[in-house]
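>>> below are the sequence and a predicted model; questions follow.
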Amino acid sequence: GAGYEAGGSVIHPLNLHMKHFVKELGLSVAPPQGSLAGVYNGEEFVFEESSWSFINLLKLLWHYGLNPLRMSMWVEDILDKFMRIYRFQMHDYAFSSNERLLHALGGDDFTRLLNQTIDEAMQQAGFSQKFINQVVCPAMRVNYGQGVTIPGFVGAVSLAGVQSGLWSVKGGNKLVCSGLIYSAKAEVIPGTVVSIEPKTRHKRGGDPVNLYEVTYNTSSGLTGDTYDIVIIAAPLGRKMANITFRNFDPPIPEFLNPYHQTITTLVHGRLNTSFFGYQDPQAFHLGAIFTTDNPKLFINSLGVVS
């Protein structure tokens, strides 16, 4: 059957790591799939894209003035500062908290974005409420299944996803992951991590070595091993990863913040265009439908994948 990537399916042109991995692994870039988009508010389309870029420009100016251009510049400024992260990584520089990392990248502007919503941040930056409701909110809904009450920094970075130049890997972005595992000759253990505990090993005539004992559950039962470094790439809530951190000093606190679940459903069939006010399916040319914040709507977005 056919394979479809429903999450993390596009890559930003400033993602230098992915560019490097694709080149090193000898993978190819897939040609972008162009489809027209529209924004639906539950009653009508407040914006419909045209196949003519000149007409789109006029539509954007008519509906939102210079807000789209200003947003592009605003997001570009944030990304330019965020790009400093590559310099820190090049020199193996690490930070003890997200706040310190973001402050090093963008100063008080970045840390302020952590403590306000994207709605508040963009209103403060002078964007119109109409533009936020009809352009920014649909972008948040398609990315996160949430509105403009999400944190400002998350929202600002996700707006990079509406810029041009997005790309993907031919055959699927998953080929980068499998290719890196293979080239690194990494041992993949299919199991569930149960607990992590720091251990100290004393070497004869040398300084003590700090290690981590990882206990995990496999099809063979409970087992474990010791590691120099442990990197956790999983949601740290009890209902998600459910990892117990034993005997850490200071203790690692419980991660109580709940995660928002976003569901992607792949459906084989034809779109009922009359739902969107188009009685003639032949007259409907949109391949992506975004939505504004409307409690009556039961979808966040729709997109044709093949």
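That came through fine.

>>> going forward, measure contacts and count neighbours with C-alpha atoms only.
Will do.

>>> before we move on, what SS does Thr223 have?
Secondary structure assignment for Thr223 (DSSP: H, G, I helix; E, B strand; the rest coil): strand.

>>> list the contacts of it.
Neighbouring residues of Thr223 by C-alpha atoms under 8 Å, 6 or more residues apart in numbering: Thr215, Tyr216, Asn217.

>>> repeat that for 10 Å
Residues in contact with Thr223, defined by C-alpha atoms under 10 Å, 6 or more residues apart in numbering, are Gly191, Val193, Val194, Val214, Thr215, Tyr216, Asn217.

>>> put this next to the previous one:
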Amino acid sequence: MWSQLSSLLSAFTLTASVGDNDIVDDGVKQVAVIGAGAGGTATAYYLQQFAEQAGLTVNITLFEKTDRVGGRTLITYPYDEPLEAVELGASIFVESNQIIFNATQEFNLTLREPDSAADDLLGIWNGENFVFTQNSQSWGWWNLAKLFWRYGMAPYKTQKLVQSTLQTFMKLYEEPYFPFLSLTQRLEELDLLKITGATGAQFLADNEISELFARDIIQAATRVNYASNLEYIHGVETMVSLASEGAMQIVGGNWQVFDRMLQRSNATVHRNTQVGSIAFKNNTGPGADAKYILSTRPTRSDAEILEEHYPVAFDKVVVATPWQFADITAKGDVLQHAIDEIPYTKLHVTLFCSPFRLSPSYFNMSPGTKTPDSVLTTLGPDEEPKEGAAGGGKAGFYSISTLRAITNPKTLKEEYLYKVFSPEKLTPEFLSAILGAKVPDTFVSEDGGAPVEEEGVAISPISWYYPHIFHSYPIEYPRVTFQDPLVGSGVYYTSGIESFISTMETSALMGRNIARLIADELAALLDGETEQGEPEVQEKVAPMPEVLGDEDEFTPEEL
């Protein structure tokens, strides 16, 4: 610890002696990326590729305020067992996620199917009863027959609607739609704004999907994937919620794909480093030759260290983290277009291990009845849809999943690993009810309360417990304008795409898009220098319109 702190002090003593006029500038194009999540690592990875293809020399410097890579792709280890990694967020991706899947193949990462219990009985619960159940061992004609018997042609229509919407979205990956300086313009060209401008409920109704199927099945998907009822999520994200066919994850954690991207980019990486401000070098203004200086400070140390200028002037800066959580000051006219602040969902993710199965009595089932291993939730027919924590309804949670059997290292007995998504912190009373066993207030029996006994042997109701709170994704209100990636003359922003679609893949897509924009602009400047001996600004598009604010983000009441 002391040697690390000494190194930090030495580094920042050096930067303290560097003034604005002394910042290193050796002619090589310098790009700063702030954030090592999906968007930031994809930006660095693709920028290195595009620069090499164009014959450009680019130095990439990435700043990450934590000590890890992957952003919201986060894992933990039950019982501190390294072979039992379990995802907390961004748990799955699918083969149609071209960027993520292709990267796993390039980096030789091992894939597997997502966690699930052996017999995997799925139930959708509305707080009073199960409106639908499905067994993974009979995915074929029997489950299809149940769906069509109860919901008619709605399942078939929905499948076609999902396929059509996603096929349209996939055009963003290729010319002439890629790259894009205006996300709003591209979505208008692809005729997707009419879908993002409607609630999920409206979009489904307009396409003659029955209200019963929407409430029972589709809403269960929007709740487990985006913690939202259909009246508080737009149509495109509703379709994305249903696109989980062929789901997979990376053995050891999905974060590894972004770690490999960062390694392959050859970027200089500063972990535990907070960027405090972005300013023009020497107080110059925006323009083709603008250069930026960043102030940084360590986020993990045993002593207070003042924020100092990083000793390199950057030609381009990419902010690859939600601006409202970044704690960065943009000085002067660095931001020429306001960054839209959008509300993020506060999601409680709780993992725990227990020898007890889910209790049938909690779900109003007869004693001895097999309880579903995975429980999704929806609203009852008489419940009013609400947003935020109140949106949980009578069910009170979004999902409970029995991920897999796991061996308790203390007892050497098999237990069950559970994962719960909820709008509020779980209580001992709730845990006691769903397990049918008294859970002490401490959640760990050896430290509080008498353990349950079975045949004279003490059993801990919960043997391992891990709660986590995520600002997991934006609340996807219907809207028809979206944040564009260029927010200053040389400043780019990745997180604007999240209010359109919030996934690992789409964040990586925006990173790839920004990398292409930067490479194209630097190549154009290089051509100008080569042909005329001095830089030549080549305007590719008309000036950007001002990004519109909250008045363009509609609530269901306004619609």
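Looks like it came in fine. No experiment lies behind these values; they were computed from the predicted model shown.

>>> tm score of chain vs chain?
Once superposed, the chains reach a TM-score of 0.86 (TM-score structural alignment, normalised by the length of structure 1), with 292 aligned residues with a C-alpha RMSD of 2.5 Å.

>>> thinking again about what came up before, quick one: which of the contacts of Thr223 of structure 1 sit in strands?
Here DSSP state E is the test, and the contacts of Thr223 of structure 1 give Val193, Val194, Val214, Thr215, Tyr216, Asn217 as lying in strands.

>>> any idea how many residues pack against Glu106 of structure 2?
Per other C-alpha atoms under 10 Å, the neighbour tally for Glu106 of structure 2 reads 10.

>>> tell me the contacts of the counterpart of it in structure 1?
Aligned by TM-score structural alignment, Glu106 of structure 2 pairs with Glu24 of structure 1. Applying C-alpha under 10 Å, 6+ apart, we find Glu24 of structure 1 in contact with Met18, Val176, Gly179, Leu180, Ser183.

>>> any idea how many residues pack against Gly127 of structure 2?
Close neighbours of Gly127 of structure 2, defined as other C-alpha under 10 Å, add up to 20.

>>> can you find the partner of it in structure 1?
By TM-score structural alignment, Gly127 of structure 2 lines up with Gly42.

>>> need the strands for structure 1, in chain order.
For structure 1, the strands defined by DSSP E cover 29-30, 36-40, 45-48, 168-169, 192-201, 209-218, 221-227, 244-245, 286-291, 301-303.

>>> using JSON lines, lay out these together with distance to Lys81 of structure 1.
Output for those, formatted as JSON lines (distance: least, C-alpha to C-alpha, whole Å):
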{"stretch": "strand 29-30", "distance to Lys81 of structure 1": "26"}
{"stretch": "strand 36-40", "distance to Lys81 of structure 1": "30"}
{"stretch": "strand 45-48", "distance to Lys81 of structure 1": "31"}
{"stretch": "strand 168-169", "distance to Lys81 of structure 1": "24"}
{"stretch": "strand 192-201", "distance to Lys81 of structure 1": "35"}
{"stretch": "strand 209-218", "distance to Lys81 of structure 1": "35"}
{"stretch": "strand 221-227", "distance to Lys81 of structure 1": "34"}
{"stretch": "strand 244-245", "distance to Lys81 of structure 1": "34"}
{"stretch": "strand 286-291", "distance to Lys81 of structure 1": "29"}
{"stretch": "strand 301-303", "distance to Lys81 of structure 1": "30"}
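
>>> out of those strands, nearest to Arg84 of structure 1?
Proximity to Arg84 of structure 1, assessed across the strands of structure 1 by C-alpha to C-alpha, is greatest for strand 168-169 (23.5 Å).

>>> what residues in structure 2 pair up with that closest one?
Taking TM-score structural alignment as the measure, structure 2 aligns residues 249-250 with strand 168-169 of structure 1.

>>> how big's the offset between the matching stretch and structure 1?
By mean C-alpha distance after the TM-score superposition for structure 1, the fitted stretch 249-250 of structure 2 averages 1.4 Å away from its aligned residues in structure 1.
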